[in-house]
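In: Have a look; sequence and predicted model below, questions after that.
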Amino acid sequence: VIEVPGHTLGHIAYFHDDPRSPWLLSGDTLFAAGCGRLFEGTAEQMFDSLQRLASLPAQTRIYCTHEYTLSNLRFAQAVEPSNPAIAERFAEASRLREANRITLPSDIRTELATNPFLRSNDTAVAAAASAYSQQPLDSPQAVFRALRAWKDRF
């Protein structure tokens, strides 16, 4: 059991550390290409929780609570329009949804390449978040806070 405050103060995730096939039940903390809204917790708590989950093994399968993948990828494209991994993932997710299939589960490796909420250290993500907030952002936490505010209005 991993404490992941942010969405709510008492939010938890379940991680199964199987060496060949680890998996994570992430609840409303980590979504495919996104993260949960902040209802009780702070942006800093959610940032820390997401960093904790992002440090899990790359092959960890992520089972999140909702199928928001396409919506989240539209936002990811707005943040990083030149990221080819996002474009490829959006095309694949679109094909799956058009066929009435789910896009889940995801995995940590894919999220690290395409989820803007896990990419607050990336120069392009920081530049997009700074442009959106119309001010320089001096830390990954500040970038995350701006991304979450942007997504809330997206």
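Out: Right, received. Where do you want to start? Numbers count the residues shown, from 1 in each chain.
In: contacts and neighbour counts: CA atoms only from here.
Out: Noted.
In: So what would you say the end-to-end distance of stretch 5-13 is?
Out: The first and last residues of stretch 5-13 sit 10 Å apart, counting by C-alpha to C-alpha, to the nearest Å.
In: adding another structure so you can compare the two:
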Amino acid sequence: MTLVVHQFACLSDNYGYLVHDPASGETVAIDTPDADAYLAEAEKQGWQITQIWNTHWHPDHAGGNEAIKTQTGAIVVAPEGDAARIAAIDRTVVAGDTVALGEFAATVIDVGGHTMGHNAYYLADASIAFVGDSLFALGCGRMFEGTAPQFWASLQRLKALPPATLLYCAHEYTAGNARFALHADPDNAALVAYAAEIADRRANGLPTVPALLERELATNPFLRADDPAMEARWGHDGDAVATFAALRSAKDSFR
């Protein structure tokens, strides 16, 4: 049997994820932006939430922990680096730890930068990764707490995953990200095609998530900060960190 990922919209632009293992009957909530929505979606599926895996401390990711735990008794797993600002934790994890959903193991990856303790959860046997706000389709999270070298190192860890990995990011930001990506990397034919597909999907009310890592490697400007053409375009030949920092700063003020 394979894992079932149930994706649904919640709050203004978040995606909620419930991951169900039919063999064990366990269900993990990836983050808890909206407790009521998660509980309702689990009930619709006929699932019981048994675990919560938080990616980072922001309220639109961990704000529903207590309510869901009260209703279900779920075990809450959270990043050690953000633990001081997350409620109802049962276990903290750091890079290299594993968490289990039935027979499926998820490796914890340090993706700090958006927040200092941000984690991602990579399930190799299912070829999926839940990356929170560290990486988006054609974008990455704002660098609220970390540094450019730290965030770039985090993105390199995600880049190193198998290209067939599906990335489940936490927000529907892709149309806006595409506009900036085309500004940042206008000669990228693969990006132009991807942006057109995104525009079509959004016009038809369809999600753009999950994203295939292989496609992101070819089109996401933040993952391409070590590409010589990108470095030259952004005036930092041979310096991926400076290129990443310039891209992130430009995106922060891009309209």
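Out: Looks like it came in fine. As the structure is a computational prediction, the values presented were derived from the model and not from experiment.
In: list the contacts for the equivalent of residue 14 of structure 1 over in structure 2?
Out: Aligned against structure 2 by TM-score structural alignment, residue 14 of structure 1 finds its counterpart in residue 121. Counting by C-alpha atoms under 8 Å, 6 or more residues apart in numbering, residue 121 of structure 2 touches 55, 106-109, 129-131.
In: could you redo the last one with a cut-off of 7 Å?
Out: With contact taken as C-alpha atoms under 7 Å, 6 or more residues apart in numbering, residue 121 of structure 2 is in contact with 106-109, 129-131.
In: One more: residue 122 of structure 2?
Out: Residue 122 of structure 2 makes contacts with 106-108, 128-130, as judged by C-alpha under 7 Å, 6+ apart.
In: Which members of those occur in strands, if any?
Out: With DSSP state E as the criterion, strands contain 106-108, 128-130 from among these.
In: ok, so of the residues you listed, who is nearest residue 41 of structure 2?
Out: Residue 41 of structure 2 has its nearest neighbour among those in residue 130, at 18.5 Å by C-alpha to C-alpha.
In: The closest one: how many residues sit nearby?
Out: Residue 130 of structure 2 has 26 neighbouring residues, counting by other C-alpha atoms under 10 Å.
In: And it, how close does it get to residue 137 of structure 2?
Out: Taking C-alpha to C-alpha as the measure, residue 130 of structure 2 falls 12 Å from residue 137 of structure 2.
In: ok, and the contacts of residue 122 of structure 2 in structure 1?
Out: Retained in structure 1: 108, 128-130, out of these (criterion both residues aligned by TM-score structural alignment, their matches' C-alpha atoms under 7 Å).
In: Can you tell me which of the residues you listed is closest to residue 4 of structure 2?
Out: For these, the closest approach to residue 4 of structure 2 (C-alpha to C-alpha) belongs to residue 128, at 11.1 Å.
In: Kindly provide the distance from that closest one to residue 218 of structure 2.
Out: Relative to residue 218 of structure 2, residue 128 of structure 2 is positioned 18 Å away (criterion: C-alpha to C-alpha).
In: would you list every one of the strands in structure 1?
Out: Under DSSP E, structure 1 gives strands at 2-3, 12-16, 23-27, 30-31, 34-35, 61-64, 106-107.
In: Residue 128 and residue 218 of structure 2 - which one has more neighbours?
Out: Counting neighbours by other C-alpha under 10 Å for residue 128 of structure 2 and for residue 218 shows that residue 128 has the greater number, 24 against 15.
In: Sounds good, over and out.
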